[in-house]
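1. Need a 3D model of the following:
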Amino acid sequence: MTAFAAQDNGLSGYVDRKRRLWLFSLMVPGLALVGPLLYMLVSPQIIWLWLSTLFGYVVIPMLDGVLGEDLSNPPEEAVPALEADPYYRYVTYALVPILWISFLVNIIFLGTHELPWYGTLAVILATGGSLGFGLNLGHEMGHKKSTLERWLAKITLALGCYGHFFVEHNRGHHRDVATPEDPASARMGESIYRFVFREMPGAFFRAWDLEAQRLDRCGKSVWSLDNEILQPGLISAALYLGLIAWLGIEILPVMLLIAFWGAFQLTQANYIEHYGLLRVKQPNGRYERCQPHHSWNSNHLFSNWALFHLQRHSDHHAHPTRRYQSLRDFPDLPRLPNGYFGMYLLAYFPRLWFRVMDKRLLAAVERDPARINFLPAKREMLIRQYGLEDKAAAEEVAA
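-> Prediction:
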């Protein structure tokens, strides 16, 4: 139990006690810039360059463990005013220049300083990590209806050459989430290393198909400038070509590694957000409507402050247009044992991941194999391993 665990029942006088804490969503991504600045302005010590990565993988999981969880929700009567408050939008707007400045400074730093391989690796990880925060920002703003926010999403996604996410997530992932048809929903028994080879290319091809279909309905060519994949793609091309012209072609592989690591941040999030959860297919051949229990939820305080409440993923999928400050917790949801940063680290060790998460998955679905999205190659083995044969047989008879 924490100081945030009790709900504020003052409907008319509701005060968001996390209002100023959302500034951590600016400060944590900005740490990627701190290492190179300390290296240049204080002393040329490689340890500075590792600060951002160490903070993400060590300090944040510890803070989540110490600070605990926030189970409070804003009262529904307060939500309209909460969503209309421009302060929350200004926080997201402010992150756009922070990410662009961080990216540019770090690339120029790499292009103008001789570093040992482990120093270069540190900056690649820190800069790619900041692109992961950019993907999260693109996720938050890409769901909104305003032209400004949608363009800011594209501009931010362009940093890591991942503009297709704008199309793929909104029109693909939200439609197919927690089904075998979704390349961005991990299956029980699937490691993150196997998942990445399915998710990354699958996301791009689905986005391209969706955008081609939309443009065809509008009577436009897929190569039109109205193509919402090409729009951020052109920004990416101009940015990367400009940096190559300035710093030389040798900076290209470094930028590609940074872009990959940034994209991998999204892959990690996708991996943990729906692992093994399945929407049941109805007799009419359609899947049931996405519900809060089709996503893993985390209420851990610090990582939610750093990620614009991304970890309240259950409410996000149930109500995609809700702004981050209004997302709610629900009782009896599938729950992660730590925030996303701690879960990323766990996912790097598949045996540990399966040991921790498979039991939680079985509890979340009440050991019903009809509600599990299995990796097909491991389905029978997992059913035997966890003693689900009787329920699986009953499922086949019912089908």
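2. Only C-alpha atoms from now on, for both contacts and neighbour counts.
-> Will do.
3. Run through the strands of the protein in chain order.
-> All residues of the chain lie outside strands when identified by DSSP state E.
4. Looking only at stretch 347-355, what residues are buried by neighbour count?
-> Ala347, Trp353, Phe354 (16 or more other Cα atoms under 10 Å).
5. meant to ask about stretch 95-108, not that
-> Here stretch 95-108 shows Leu95, Val96, Ile98, Leu99, Trp100, Ser102, Phe103, Leu104, Val105, Asn106, Ile107 as buried, counting by 16+ other Cα under 10 Å.
6. try stretch 192-209
-> Ile192, Phe195, Val196, Arg198, Glu199, Met200, Ala203, Phe204, Arg206, Ala207, Trp208.
7. Second input sequence below; structure requested for side-by-side comparison:
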Amino acid sequence: MARWAPHLIGLLTPISAAVTLLIGGWWMLTPIVLLLGLYPFLDSIAGSSTVHDVEEEGQGHNVIVHLHGILVPVVVICLLYRVWVGLGSVSIIIPALSAGLATGAAGVVAAHELGHRRPRSSSWWLGRLDLLCVLYLHFTVEHNHTHHKHWARKVDPTSSPWGRSVYGHLVRTVPRQLRNAYRIRKKDTTISILVELALLASLAAWGLPYFAAFVGQAFVAIYLLEFVNFIQHHGLERGEDERPNAGHAWESRTRWSRYTLMNLPLHAAHHLRSSTPYERLRPYDESPQLPGGYYQMFWIALIPPLFNRLMQKSANHSGGVGGA
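-> Purely as a prediction, here's the structure:
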């Protein structure tokens, strides 16, 4: 089997969202059941891979990330279509949550990958379209110019210290990232904000249900993105003059998270060379290991005392990293 083939599994998320939004009814619960119910279970039974050799580069990997990127606006269009034809007895929360899980779990991951491609290339613009779909256009500027420079430092708004909850992280990081992006590239960020406001105004003019559904899915996607930021460097603080290393990023080698999220859990490898495509990322023995896969960590992070206890235990097991 080709090494890129397992990563096709990740396409199930946006495809299931698009198809069930077109069908309507209670079928729209399918992506919710998959991502929040089945996937955490599969995270635990699929096991972890300790293989350190990287996958070969190839067109298959490139096609997969672009399919993810293309499916993001498709999911959003399907969401708006569902609102247009009617929701029936189903609350608008269900299609918004279904779409948001897809645009967050699949779309933002693709936008992150494509955002590291050559600026102004077609791949880069596809990533920008994906971010527009979740009202987070400033992410590319902040991520590439602040986070990759200051990751695991106090000045990095996406790195969270010990003891902070995901809720506290969310309310702090979003405005700080927007402010950083504006400070770094004032003109680009201003244009991004104006484009997003124009999109929201158009949806509001179309009708409040369209506006609510779109904003709802964007909120879910943003939460997923910032949840990932929250766990990737939690408590792993480095000094201002300290060179970054693999020990400053949490890693998860769970197969299900790696295959469905395009190796996103191999985060240290991404930071040590940000231009590396996802298929070339590899595990690092120096990286502390998360208590579970990303889908499992989603639920764990919602309970701060449990999250803190498990993360501290993992840090101690990894040799007291990050000042733990």
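8. thinking again about what came up before, return the closest of the buried residues of stretch 192-209 of the first structure with respect to Arg286 of the first structure.
-> Arg206 (19.0 Å; Cα to Cα).
9. how near is Leu79 of the second structure to Pro6 of the second structure?
-> 28 Å (Cα to Cα, to the nearest Å).
10. ditto for Met262 of the second structure
-> Relative to Pro6 of the second structure, and taking Cα to Cα, Met262 of the second structure is found at 10 Å.
11. who has more neighbours, the two?
-> Met262 (27 against 15; other Cα atoms under 10 Å).
12. Residue in the first structure paired with that one?
-> Correspondence of Met262 of the second structure to the first structure, assessed by TM-score structural alignment: Phe308.
13. Contacts for stretch 23-42 of the second structure, please.
-> Residues outside stretch 23-42 of the second structure that contact it (Cα atoms under 8 Å, 6 or more residues apart in numbering) are 13, 16-17, 20-21, 82, 87-90, 94-95, 97-98, 101-102, 256, 293-296.
14. Repeat that for stretch 268-286 of the first structure.
-> 177-179, 184-188, 192, 195, 287-290, 294-297, 313, 340, 343-344, 347, 361, 365, 370-374.
15. what's the answer for stretch 343-358 of the first structure, then?
-> Tyr57, Met188, Gly189, Ser191, Ile192, Gln268, Ala269, Ile272, Leu336, Pro337.
16. do stretch 160-172 of the first structure as well
-> Contacts of stretch 160-172 of the first structure (Cα under 8 Å, 6+ apart): 131, 138-139, 142-143, 153-154, 157, 182, 203-204, 206-208, 210-211, 228-233, 236, 258-260, 262-263.
17. what do you get if the cut-off is 6 Å, keeping everything else the same?
-> Lys154, Leu157, Ala207, Ile229, Pro232, Ser236, Ala259 (Cα atoms under 6 Å, 6 or more residues apart in numbering).
18. how long is it end to end?
-> 20 Å.
19. buried sites along it?
-> Result for stretch 160-172 of the first structure [16+ other Cα under 10 Å]: buried residues Gly160, Cys161, Tyr162, Gly163, His164, Phe165, Phe166, Val167, Glu168, His169, Gly172.
20. Tell me the residues of the second structure aligned with it.
-> So stretch 160-172 of the first structure sits over residues 134-146 in the second structure, by TM-score structural alignment.
21. Check the mean deviation of the top helix by length along the second structure from the first structure.
-> Scanning the second structure for the longest helix, with DSSP state H as the assignment, gives helix 59-85. On superposition with the first structure, the mean distance recorded for helix 59-85 of the second structure (mean Cα distance after the TM-score superposition for the first structure) is 1.8 Å.
22. Break down the stretch 51-200 of the second structure into its helices, ranges please.
-> Counting by DSSP state H, counting those that start in this stretch, the stretch 51-200 of the second structure has these helices, from start to end: 59-85, 93-102, 109-114, 122-132, 139-142, 148-150, 166-184, 186-206.
23. Cool, thanks, talk later.
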